[in-house]
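Visitor: got a predicted model here, sequence first, then my questions.
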Amino acid sequence: MTRTSSPKPYAGQVIGSGSNIIWRDEGFDGAVLVNKILGYHVFEEDGQHVQIKVGGGEPWDAVVARAVDAGLTGIEALSLIPGSAGATPVQNVGAYGQDISQTLTTLEAYDTRYDCFADIPGTHCGFGYRTSRFNTLDHGRFLVTSVTLRLRRGRLEPPFDPNLQACLSNNAVTDYTPAMIRKAVIATRKAKLPDPAVVANCGSFFVNPAISRETFQYRRIFREPDVPHRETPEGKVITSMATWKNQPLVLVNEASRSTADLLVFKQRLVDAVRARFGVTLEQEPALLP
């Protein structure tokens, strides 16, 4: 990468494995930089904790598998999430009560604005629900070259996140080792979500919306505080796009050859949900360029 004479953003596109992006139909007439930086280094902290430094281009699920095989807890609930390790802090990847902000101590990144490398502590990443400074204030500015995670030896202890508890109960898991939790999470994800290698999809297309308590009470989206009751268009096909039969948050491509079809279908869903519930769905995958 060439050195810049003055601070300015990198004009190209930086991607990881591409599992959470959508390209526009007109394509991109420019350089695309794919993160292929590998590496997995273990640093013993004490008898209870370990820090692992992982290259930004490492496949994320392989990182989880390796940590679980070593008997480390902290990221096992993030099993089978597609993408690269360097992408996990961008949207603060999370599932079943765990997210990357809970274990990330620091990351190294190339700053395309100032043509230098920076060490950024986890406390300076601006983490929130499916968000960080890297997909908001500093979108496109940093290329994450490595992440350092602080994991613990042993196993998770109850009480668990309700979604994780349901996952474990459904799979009859009572031995809460990282390996058993990973196995249960993988089984649950495979049952709910389509394999992107078989059915074209980006995983959850919408972020779970956050609404005020007043809106919650007024719209009565739930019959009880924690039980959803709305009927969803599961598996309903409009043109050549569809919602996945086991998880309506996932949009799948049945036969379309254009991003335009996807965006039309998405907007129909957004409009329908807004009209019925007064809630505006937010798209999760990035639309490039």
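Guide: Received the coordinates, thanks. Residues are numbered from 1 along each chain as shown.
Visitor: C-alpha from now on. contacts and neighbour counts both.
Guide: OK.
Visitor: quick check: longest helix of this structure.
Guide: helix 259-277 (DSSP state H).
Visitor: which residue is nearest the centroid of the protein?
Guide: The centre of the chain sits closest to Val93, judged by C-alpha atoms, centre = their mean, with a distance of 3.7 Å.
Visitor: from Asp119, how far off is that one?
Guide: Noted for Val93: a distance of 20 Å to Asp119, by C-alpha to C-alpha, to the nearest Å.
Visitor: what about the helices in the chain?
Guide: For the chain, the helices defined by DSSP H occupy 60-69, 162-170, 178-192, 213-219, 259-277.
Visitor: so for Leu287, which of these sits nearest?
Guide: Each of the helices of the chain has some distance to Leu287 by C-alpha to C-alpha; the shortest is helix 259-277, at 9.6 Å.
Visitor: what is that closest one packed up against?
Guide: strand 241-244 (3 or more C-alpha pairs under 8 Å, 6 or more residues apart in numbering; DSSP states H and E).
Visitor: run the chain-centre distance for the strand it packs on.
Guide: Relative to its chain's centre, strand 241-244 lies at 20 Å (C-alpha atoms, centre = their mean, to the nearest Å).
Visitor: ditto for stretch 269-284
Guide: A distance of 21 Å separates the centroid of the chain from that of stretch 269-284, by C-alpha atoms, centre = their mean.
Visitor: ok, and for it, which residues are buried?
Guide: Buried residues in stretch 269-284, counting neighbours by 16 or more other C-alpha atoms under 10 Å, are found at 269-270, 278-281, 284.
Visitor: and for stretch 186-205?
Guide: Using 16+ other C-alpha under 10 Å as the test for burial, stretch 186-205 gives 186, 188, 193-194, 201-205.
Visitor: again, but for stretch 256-264
Guide: Using 16+ other C-alpha under 10 Å as the test for burial, stretch 256-264 gives 259, 262.
Visitor: which residues does it contact?
Guide: For stretch 256-264, the external contacting residues (C-alpha atoms under 8 Å, 6 or more residues apart in numbering) are 22-25, 239-241, 253.
Visitor: how about 7 Å then?
Guide: 24-25, 240-241 (C-alpha atoms under 7 Å, 6 or more residues apart in numbering).
Visitor: and stretch 50-60, by the same measure?
Guide: Residues from elsewhere that reach stretch 50-60 (C-alpha under 7 Å, 6+ apart): 16, 35-45, 82-86, 144-152.
Visitor: 8 Å - rerun?
Guide: Applying C-alpha under 8 Å, 6+ apart, the contact partners of stretch 50-60 are 16-17, 35-45, 63, 81-88, 144-153.
Visitor: just the buried members of those residues?
Guide: For those, a neighbour count by 16+ other C-alpha under 10 Å gives the buried set as 16-17, 35-37, 63, 81-88, 144-153.
Visitor: in addition, the following structure is provided for comparison:
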Amino acid sequence: MQIESGVSLKPYNTFGLPAVAQTLVRITDDAGVRQVVDHPDLGTTPKFILGGGSNIVLTRDMPQVVLKVEVRGLRVVEERADAWIVEAGAGETWHDFVAWTLDQGLPGLENLALIPGTVGASPVQNIGAYGIEVKDRFESLDGVDLLTGRSVTLNGEFCAFGYRDSVFKHSLAGRVVITRVRFRLPKPWQPVLGYLELERKMAEHGVTRPEPRQVFDWICAIRRAKLPDPAVVGNAGSFFKNPVVTPEQCRDIIGRDPEIVHYPMPDGTMKLAAGWMIDACGWKGKSVGKAGVYEKQALVLVNRGGAIGSEVMLLAKAIQESVYGRFGIRLEPEPVVV
């Protein structure tokens, strides 16, 4: 267990926002979590679990003990008749893990390529893109309870996955440090291609049955074309969730804004494109202080250089009010605001 004091968190959040952790502990295995739990000073102090910092907005310094999860390791657990089971340490970079599975000849996660963050954060957020969510490939995870120090293994049912949601945002919020995650990659592989951007790629390349690596490359190209690289422009990816409404609500909005982008969901509800609504309200490219709305994708808020967390949140609230005033929909932020 490595304990550090007065650590700048600016390098540890993809927005590049300034904040200082009074105490930071680097967690490299389950034993490290138990050492924190048993520590005479740290054990009873409030904790904050930090992965890749790709889904947080830091608005202040951190008095809590920051547990920086850096558990490594990649392995194939087993082959079953209908699937491969693979495991990654919670501190592994998500995109690198996706690329590793393809290098092993084990496809199934390619639609989730280039999503920022770590493996350990993926079930917390139930990350998803282009027709796939973590819950669709999730097998189980290991973690350590911060109250008891006991190891836990949780399956998908217990994780209670929802749209960008899980039990780790509710009853287990800040309670369990995830250390390893296992994924189920179905056999035989079937591509998930039901998105217009992927259909355009197939038409462009004259391919009707793409290989896994092609899908991976296409997803990376699509994301790079419309989303800023956090290493270049500070951001936390999509800042707002796409709101889900009833068919009646959707018809009402279409009556006022016929061009609104919307998608039917399996349960009969309708998903609205938050980025389209933000763009329709005229926010694309606008700024509040040094925080702004990305010019190529209105769903992404960016740090234009030297922004602080309060500027980001002031911008976010202004966008929420604009969208609510025009559409009657209250957008919900994806990142955790600290």
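Guide: Here it is on my side, so go on. Small disclaimer: the values here were computed from a predicted structure and weren't measured.
Visitor: distance check, the residue mapped onto Val65 of structure 2 from structure 1 against Phe134 of structure 1.
Guide: Counting by TM-score structural alignment, Val65 of structure 2 corresponds to Ala31 in structure 1. Distance from Ala31 of structure 1 to Phe134 of structure 1, counting by C-alpha to C-alpha: 20 Å.
Visitor: and if you look at Thr123 of structure 1?
Guide: From Thr123 of structure 1 over to Phe134 of structure 1 the distance is 13 Å, taken as C-alpha to C-alpha.
Visitor: ok, now Tyr96 of structure 1?
Guide: In terms of C-alpha to C-alpha, Tyr96 of structure 1 sits 23 Å off from Phe134 of structure 1.
Visitor: between these two, who's got more neighbours?
Guide: Phe134 (21 against 17; other C-alpha atoms under 10 Å).
Visitor: residue contacts, the counterpart of the more buried one in structure 2?
Guide: Using TM-score structural alignment to pair residues, one finds that Phe134 of structure 1 aligns to Phe168 in structure 2. Contacts for Phe168 of structure 2 (C-alpha under 8 Å, 6+ apart) come out as 124, 159, 174-176.
Visitor: please apply the same query to Thr73 of structure 1.
Guide: By C-alpha under 8 Å, 6+ apart, Thr73 of structure 1 lies in contact with 67, 151-156, 178.
Visitor: circling back: got TSV for the contacts of Phe168 of structure 2, with neighbour count and distance to Val144 of structure 2 too?
Guide: What follows is the contacts of Phe168 of structure 2, written out as TSV (neighbours: other C-alpha atoms under 10 Å; distance: C-alpha to C-alpha, whole Å):
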residue	neighbour count	distance to Val144 of structure 2
Val124	21	15
Cys159	21	15
Gly174	15	11
Arg175	19	8
Val176	21	5
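Visitor: which one of those is nearest Glu204 of structure 2?
Guide: Val124 (35.8 Å).
Visitor: tell me the one of the contacts of stretch 256-264 of structure 1 nearest Leu104 of structure 1?
Guide: Arg24 (32.3 Å).
Visitor: distance-wise, check that closest one relative to Glu282 of structure 1.
Guide: From Arg24 of structure 1 across to Glu282 of structure 1, the span is 18 Å (C-alpha to C-alpha).
Visitor: buried sites along stretch 246-258 of structure 1?
Guide: Those buried within stretch 246-258 of structure 1 under the rule 16+ other C-alpha under 10 Å are 247-254.
Visitor: mind telling me what Gly105 of structure 2 corresponds to in structure 1?
Guide: So Gly105 of structure 2 corresponds to Gly71, using TM-score structural alignment.
Visitor: what about that match, how many neighbours?
Guide: 16.
Visitor: which residues does it contact?
Guide: Listed by C-alpha under 8 Å, 6+ apart, the contact set of Gly71 of structure 1 reads 153-155, 177-179.
Visitor: overlap between these and structure 2?
Guide: Comparing the contacts of Gly71 of structure 1 with structure 2 on both residues aligned by TM-score structural alignment, their matches' C-alpha atoms under 8 Å, no contact is found in both.
Visitor: out of these, which is most surrounded?
Guide: Using other C-alpha under 10 Å as the neighbour test, the contacts of Gly71 of structure 1 are led by Pro178, with 26 neighbours.
Visitor: for the alignment partner in structure 2 of that residue, give its distance to Ile219 of structure 2.
Guide: Taking TM-score structural alignment, Pro178 of structure 1 has Pro212 as its aligned residue in structure 2. For Pro212 of structure 2, the distance to Ile219 of structure 2 equals 11 Å [C-alpha to C-alpha].
Visitor: overlap in contacts of those two?
Guide: When C-alpha under 8 Å, 6+ apart defines a contact, the residues bordering Pro212 of structure 2 and Ile219 alike are Glu110.
Visitor: circling back to that earlier point, make CSV from the buried residues of stretch 186-205 of structure 1 and add distance to Arg213 of structure 1 to it.
Guide: Converted to CSV, the buried residues of stretch 186-205 of structure 1 look like this (distance: C-alpha to C-alpha, whole Å):
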residue, distance to Arg213 of structure 1
Ile186, 33
Thr188, 30
Leu193, 30
Pro194, 33
Asn201, 32
Cys202, 30
Gly203, 28
Ser204, 24
Phe205, 24
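Visitor: among the residues you listed, which are located in strands?
Guide: The strands, defined by DSSP state E, take in 201-204 from the buried residues of stretch 186-205 of structure 1.
Visitor: what's the farthest-apart pair in those residues?
Guide: Taking C-alpha to C-alpha as the measure, those span a maximum distance of 8.4 Å, between Asn201 and Ser204.
Visitor: any common contacting residues for these two?
Guide: Shared contacts of Asn201 of structure 1 and Ser204 (C-alpha under 8 Å, 6+ apart): 250-251.
Visitor: what's the neighbour count on Ala294 of structure 2?
Guide: Just so we're on the same page, residue 294 of structure 2 is Tyr rather than Ala. Tyr294 of structure 2: 23 neighbours (other C-alpha under 10 Å).
Visitor: got a list of what the aligned partner of it in structure 1 touches?
Guide: Tyr294 of structure 2 maps onto Trp244 in structure 1, with residues paired by TM-score structural alignment. Counting by C-alpha under 8 Å, 6+ apart, Trp244 of structure 1 touches 193-194, 234-235, 250-252.
Visitor: for structure 2, longest strand please?
Guide: strand 176-186.
Visitor: and that one, how far from structure 1 on average?
Guide: When structure 1 is overlaid, strand 176-186 of structure 2 sits 1.0 Å from its aligned residues on average, using mean C-alpha distance after the TM-score superposition for structure 1.
Visitor: so how far is that strand off the chain centroid?
Guide: Centroid separation between strand 176-186 of structure 2 and its chain, computed with C-alpha atoms, centre = their mean, is 15 Å.
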